[in-house]
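A.B. asks: coordinates for the following, if possible.
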Amino acid sequence: MNAIKDVASSGALSKEFMISTTFYELFDSFMGGARDLHPQKMGVDSFSRSELVGNSYELVGDASDFHFYEKAYDVPYHNRKVIIVFKYYFNGEVSLGAGLSVGDGVRLTALLKKLLMAVSRQNLDDLQLSFFFSDDRREGAVIFDDRLVVRFDQWGARNAYMVSTFECDFVESELFGAIAKNAVKDSLESVSQSVMKVEVEAADKPSAYLRLVKILQKYFW
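C.D. replies: Predicted coordinates for the structure are as follows:
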């Protein structure tokens, strides 16, 4: 399912705003954790509630409880643009960190190849990729270095996996410290490298899953 459709009912997509920060620059920032993103990259001076409201962010949830502010942006991606919905989370008045939903058009394999080009061989060898999937292998998540969760899904039988969200744990919060990873572990099955290597030979697995495993075997394993 298109992640952008999930938030359309909230009104966040009534208007998209363009920023110069590219999709891959956002990915690099999220690799550092939920608080590593500088506000200026999203066109705001800070991630305070007053600043977000003043820049057309919309409140989702109860401001006295767990909630977030969101806004849709067009961001450069190669020679075109994609829509993201950027979200900043709070628990009451306590700032937690950021996440985002991604519109159609960003393949998981393209993201992995970009990561391959951006890091040194030594850093790549140290990179931890933990994969989780639904039983039918049509949706899943990858956790990068136990920090960043990237969720993905397959919209059609012949389609590749498309990135749907970036999510980070809120490590400074005792209550929500592992919220992103726990949500993945509670809803999806951990699938090891050895299992994926065996399953790539299975004819009953989705084409997106088979292509992903082949990319991992070629470049990462």
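A.B. asks: please make it C-alpha for all contacts and neighbour counts, starting now.
C.D. replies: Will do.
A.B. asks: where exactly do the strands run in this protein?
C.D. replies: For the chain, the strands identified by DSSP state E occupy 17-18, 58-61, 66-77, 80-91, 94-102, 129-133, 139-144, 148-154, 161-168, 189-191, in order along the chain.
A.B. asks: Proceed likewise with the subsequent sequence, for comparison:
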Amino acid sequence: MILVEALETLKMLNVPFLALFDLHLKEKTINHPDLFGLKDFSPSELMANDYELVGDPSDFHLYEKTYTARYNHRVLHIVFKRYFCSDRDKGSGISIAPGVRLTSLLRRYTRSQGINPTTPLSLEFYFSEDKKEGALILDDSNVIRFNQLDNRGSYMAATLESDHDGVKITTHSVRTTMDHFTFESMREALRKRDVSTALHRLAEYYFKHLTPSNPT
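C.D. replies: Okay, here's the model as predicted:
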């Protein structure tokens, strides 16, 4: 969860959130410790810079710290996480405070990749049974988890994670715990009147900006 801390006590990153998002998608993790004022991502360096250890260091664990980052014309809270399995670095993840719409990140993704309406997109949507939580798999490796915070709002991005070193742990978790939302499922959501506002808005965006090139 995003830690509740006084804004002035948190380190403001020099790089804006959307630049971190671009880096994470491109590199499938973040390989630039200097962005966080670190020499490297070693456990000793993380602990020396007030990262919190979560889990057993002899097994799967992570180090996390809350930062602020610029997002458009405001300040966004994020939690940067570095994962380890014993002493093996397993890459990074980012938890995102409420306020970043899923469709905004989709728009950023398509623009940063130079994708146009005729370019096939590698997108897979997955949802919980009640459609209040979901995950978007990009390029078969990056995952944006999102949720619906209120009945009238849009889906908000919650976390950004990726598979690491070609091991499909993150995407496998999504595919085995959530229901795949196909092209036909999205079309049905657009037609129905009893779906949530968030799902209807996502379906509208999908058909306006992400099709017909990606009927999967």
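A.B. asks: please state their TM-score.
C.D. replies: Taking TM-score structural alignment, normalised by the length of the second structure as the basis, the two superposed chains have a TM-score of 0.90; 210 aligned residues with a Cα RMSD of 2.1 Å.
A.B. asks: for the strands of the first structure, which one sits closest to Ser9 of the first structure?
C.D. replies: Shortest separation from Ser9 of the first structure across the strands of the first structure is recorded for strand 58-61, at 10.8 Å, computed as Cα to Cα.
A.B. asks: counting contacts, what elements does the closest one pack onto?
C.D. replies: Using 3 or more Cα pairs under 8 Å, 6 or more residues apart in numbering; DSSP states H and E as the contact test, the elements touching strand 58-61 of the first structure are strand 66-77.
A.B. asks: what residue is smack in the middle of the second structure?
C.D. replies: What sits nearest the mean C-alpha location of the second structure, by Cα atoms, centre = their mean, is Leu160, with 2.2 Å.
A.B. asks: any idea how far Thr211 of the second structure is from that residue?
C.D. replies: Here the distance between Leu160 of the second structure and Thr211 of the second structure works out to 24 Å (Cα to Cα, to the nearest Å).
A.B. asks: in stretch 130-138 of the first structure, what's buried?
C.D. replies: By neighbour count with 16 or more other Cα atoms under 10 Å, stretch 130-138 of the first structure contains the buried residues Ser130, Phe131, Phe132, Phe133, Arg137, Arg138.
A.B. asks: alignment lookup: the residue nearest to the centre of the second structure to the first structure.
C.D. replies: Residue pairing (TM-score structural alignment): Leu160 of the second structure is matched to Phe166 of the first structure.
A.B. asks: next: Pro16 of the second structure.
C.D. replies: Taking TM-score structural alignment, Pro16 of the second structure has Thr22 as its aligned residue in the first structure.
A.B. asks: so the top helix by length along the second structure corresponds to what in the first structure?
C.D. replies: Among the elements of the second structure assigned as helix by DSSP state H, the one spanning the most residues is helix 197-209. Aligned by TM-score structural alignment, helix 197-209 of the second structure corresponds to residues 207-219 of the first structure.
A.B. asks: how close does the matching stretch sit to the second structure?
C.D. replies: Here the mean offset of stretch 207-219 of the first structure against the second structure after fitting is 0.7 Å, by mean Cα distance after the TM-score superposition for the first structure.
A.B. asks: what's that stretch in contact with?
C.D. replies: Residues lying outside stretch 207-219 of the first structure but in contact with it, judged by Cα atoms under 8 Å, 6 or more residues apart in numbering, are 109, 116, 137-138, 154, 157-161, 196-197, 200.
A.B. asks: do stretch 128-138 of the first structure as well
C.D. replies: In contact with stretch 128-138 of the first structure (Cα under 8 Å, 6+ apart) are residues 139-146, 153-154, 184-185, 187-192, 205-206, 208-209.
A.B. asks: buried ones only from those, please, as a PyMOL command.
C.D. replies: For selection in PyMOL, the members of the contacts of stretch 128-138 of the first structure meeting the burial criterion (16+ other Cα under 10 Å) are listed in this command:
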select buried, resi 139+140+141+142+143+146+153+154+184+188+189+190+206+208+209
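A.B. asks: now do the same contact list for the match of Pro16 of the second structure.
C.D. replies: Val75, Pro76, Tyr77.
A.B. asks: please report which of those has the highest neighbour count.
C.D. replies: Neighbour count (other Cα atoms under 10 Å) singles out Val75 as the most crowded of these, with 22 neighbours.
A.B. asks: so what's that one up against?
C.D. replies: If you count contacts by Cα under 8 Å, 6+ apart, then Val75 of the first structure has Met18, Ile19, Ser20, Thr21, Thr22, Phe23, Lys81, Val82, Ile83, Ile84 around it.
A.B. asks: list buried residues within those.
C.D. replies: Applying the neighbour count, that is 16+ other Cα under 10 Å, the buried entries in these are Met18, Thr21, Thr22, Phe23, Lys81, Val82, Ile83, Ile84.
A.B. asks: thinking again about what came up before, in the longest helix of the second structure, what's buried?
C.D. replies: By neighbour count with 16+ other Cα under 10 Å, helix 197-209 of the second structure contains the buried residues Thr197, Ala198, Leu199, His200, Arg201, Leu202, Ala203, Glu204, Tyr205, Tyr206, Phe207.
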